[in-house]
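Asks: quick one, what's the 3D model for this:
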Amino acid sequence: MKMKIQLSLVAILLATAVLAQPKNTSHASQTWLAYFNQTRLSNKWGLWGDFQIRTREELVSDFSTGIARVGLTYFIDDNVRLTLGYGFINNYPPNDNVKVSQPEHRPWQQVQWFTKNKRTRLMQYIRLEQRYRRRYLNNTELADSYAFNFRLRYNFFYQIPLHPQGLIPKKLSAIVNDELHINFGKQIVNNYFDQNRLFLGLNYAFDNNNNLQFGYLNTFIQTAAGNQYRNINALRVAYVHNLDLRRGK
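Replies: This next block holds a predicted model:
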């Protein structure tokens, strides 16, 4: 029964992601590189870290975004955890006319939970972010003030092994991942929907702690104007590193 509910959820989100796009949509091709780490220090406490870099267009042309995110995690149990963190985001100049990067400070809070069956694995989280983005004074200078809004993110990550049942080592699995972003706050007028990210790829497990994920990412964004959209087709490559430093683990 649980499996049917999970697969239904995947089907609904995938159908939503492939709806016809508005005519006023710009397109870009990017590469997203990332390192993700979750380290468990004790039965109750752990650390979160992820570091990302993204290109702007044509897969390898310039940079668009750099992210450094850290957090402190509290384990309710082995399958449910809470994280409180901070992220620094550097938004590189979006075009050749803008000469200065836009920094963003982003505190965040998250609840993450796992559902494991005999073969499949489902990870979900809900994350609340507070986004403080430095305003532009002009194309070469930043203002002293910040734009602010809240953003809510729901993420599901579904992993399906591709090896026959019982085969060891379990190296390769398929991934279906979708993340929906919703804006809210006083400064949000036209784009309560922020973006949706759909990822289809593969996971290669070197061992229980080290994984390489790679595949196709589609990101569909509604801009602050409300009637302008951006569709990004990206190659995403991520190294996922999990550590358990508890004695005897």
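
Asks: going forward, measure contacts and count neighbours with C-alpha atoms only.
Replies: Fine.

Asks: nearest spatial neighbour of the residue nearest the centre of the chain, chain-adjacent residues omitted?
Replies: Taking C-alpha atoms, centre = their mean, the centroid of the chain lies closest to E179, which sits 6.8 Å from it. Distances taken as C-alpha to C-alpha, 6 or more residues apart in numbering put N155 closest to E179, at 4.2 Å, once the chain neighbours are dropped.

Asks: show me what counts as buried in the helix or strand where the one you found lies.
Replies: Applying DSSP states H and E as the criterion places N155 in strand 142-161. Buried residues in strand 142-161, defined by neighbour count with 16 or more other C-alpha atoms under 10 Å: 142, 146, 148-161.

Asks: would you do the same for the sequence below? I want to compare the two.
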Amino acid sequence: MKSNLFKLLFIVFPFVLLAQTVKEKDVNHQLQTWVSLNGVTKFSAHWAIVADVHLRANDFFQDNNFFLLRGGISYIPNATFSFTGGYAHLWLAPKNTEWNTFADENRVYQQVQMNSKSGKVNIVNRIRNEQRWQEIIINDQGSGKNKFSNRVRYLISTTIPIFKKKTAPLLVVSDELLIQFGKDIVYNTFDQNRFFVGIKQAINPKLSFDFGYMNVYQQKSNGYQYDMDHTLRLFFYLNSSVAHTKL
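Replies: I've put the predicted structure just below:
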């Protein structure tokens, strides 16, 4: 098990380091807090409704960064794979401290996820494709125009037991690489990289959370400026089901 884990980390970490060094010129470091609730509700043997709500803020909730609502339908043929499609809406706070207008972003997304196990380590591989329409704000006013991009996201997440007691916290290590394409994407095909390390803890059979540090490294549209977000992340996960009758 340990050898497989070391191989996995050996493969993932070089991509993290590469994403954080290539073309690094002007980096803005900032502190953020990110909280969310993520729900999956099964309404039949193979179908579920998924929904999540997110809040990300700067400097421990002193300034808003974004709000996000996302929903979708998931087809789950077995315990290994799931296929999901849906819609999300994001409200992005202005970077200019003198502005007040939030930019709307509409997303349509498609996703495939594979769950596997190597020894006692649970591994999640997820690919998500997003079509994004981002509102362009000019002089603190909506312009009525949008910037379109197609963004591809690849996540690998490992959950590792570190204690013998089953109810004890688990170690979580994950990395997600996001790249984007479109006529308006000129200098930042690499959008961002998100590396997370923390713990996962079950509250009850249906509700759990993970808590830890996330490093978000994002390239700006001009190509030479970057945000390095040192993020305190707290995500809750709710899994439930509604009664259904076999036909």
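
Asks: list the TM-score for the superposed pair.
Replies: Between these two chains, after superposing, the TM-score reads 0.91 (TM-score structural alignment, normalised by the length of the second structure); 242 aligned residues with a C-alpha RMSD of 1.9 Å.

Asks: I figured the residue nearest to the centre of the first structure was touching Y154, is that so?
Replies: Yes: between E179 of the first structure and Y154 there is a contact under C-alpha atoms under 8 Å: 5.5 Å.

Asks: show me the strands in the second structure, by range?
Replies: 26-42, 47-58, 63-75, 81-92, 103-118, 121-138, 141-161, 170-181, 190-202, 207-219, 225-241 (DSSP state E).

Asks: average offset between the first one and the first structure?
Replies: If I follow you right, that is strand 26-42 of the second structure. Superposing on the first structure and averaging over aligned pairs (mean C-alpha distance after the TM-score superposition for the first structure), strand 26-42 of the second structure comes out at 0.8 Å.

Asks: where in the first structure does that strand fall?
Replies: Aligning strand 26-42 of the second structure against the first structure (TM-score structural alignment) gives residues 24-40.

Asks: and that stretch, how far out from the chain middle?
Replies: 7 Å (C-alpha atoms, centre = their mean, to the nearest Å).

Asks: can you check stretch 43-61 of the second structure too?
Replies: 10 Å.

Asks: got the buried residues for it?
Replies: For stretch 43-61 of the second structure, a neighbour-count test (16+ other C-alpha under 10 Å) marks W47, A48, I49, V50, A51, D52, V53, H54, L55, R56, A57, N58 as buried.

Asks: OK, contacts around the residue lying closest to the second one once chain neighbours are set aside?
Replies: Residue nearest to A48 of the second structure in three dimensions, not counting chain neighbours: K42, with 4.0 Å by C-alpha to C-alpha, 6+ apart. K42 of the second structure makes contacts with A48, I49, S240, S241, V242, as judged by C-alpha atoms under 8 Å, 6 or more residues apart in numbering.

Asks: for those residues, give me TSV that also has distance to Q30 of the second structure.
Replies: Output for these, formatted as TSV (distance: C-alpha to C-alpha, whole Å):
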residue	distance to Q30 of the second structure
A48	37
I49	35
S240	36
S241	39
V242	42
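
Asks: ok, and these in the first structure?
Replies: Of these, the ones still in contact in the first structure (both residues aligned by TM-score structural alignment, their matches' C-alpha atoms under 8 Å) are A48, I49, S240, S241, V242.

Asks: what's the match for the third one in the first structure?
Replies: Right, S240 of the second structure. Using TM-score structural alignment, S240 of the second structure sits opposite L243 in the first structure.

Asks: for that match, give its distance to N209 of the first structure.
Replies: 6 Å (C-alpha to C-alpha, to the nearest Å).

Asks: between those two, which one's more packed in?
Replies: L243 (16 against 13; other C-alpha atoms under 10 Å).

Asks: now for the residue lying closest to W99 of the second structure once chain neighbours are set aside: which residues touch it?
Replies: Nearest-residue entry for W99 of the second structure: D140, 5.4 Å, with adjacent residues in sequence omitted and distances by C-alpha to C-alpha, 6+ apart. Residues in contact with D140 of the second structure, defined by C-alpha under 8 Å, 6+ apart, are W99, N100, T101.
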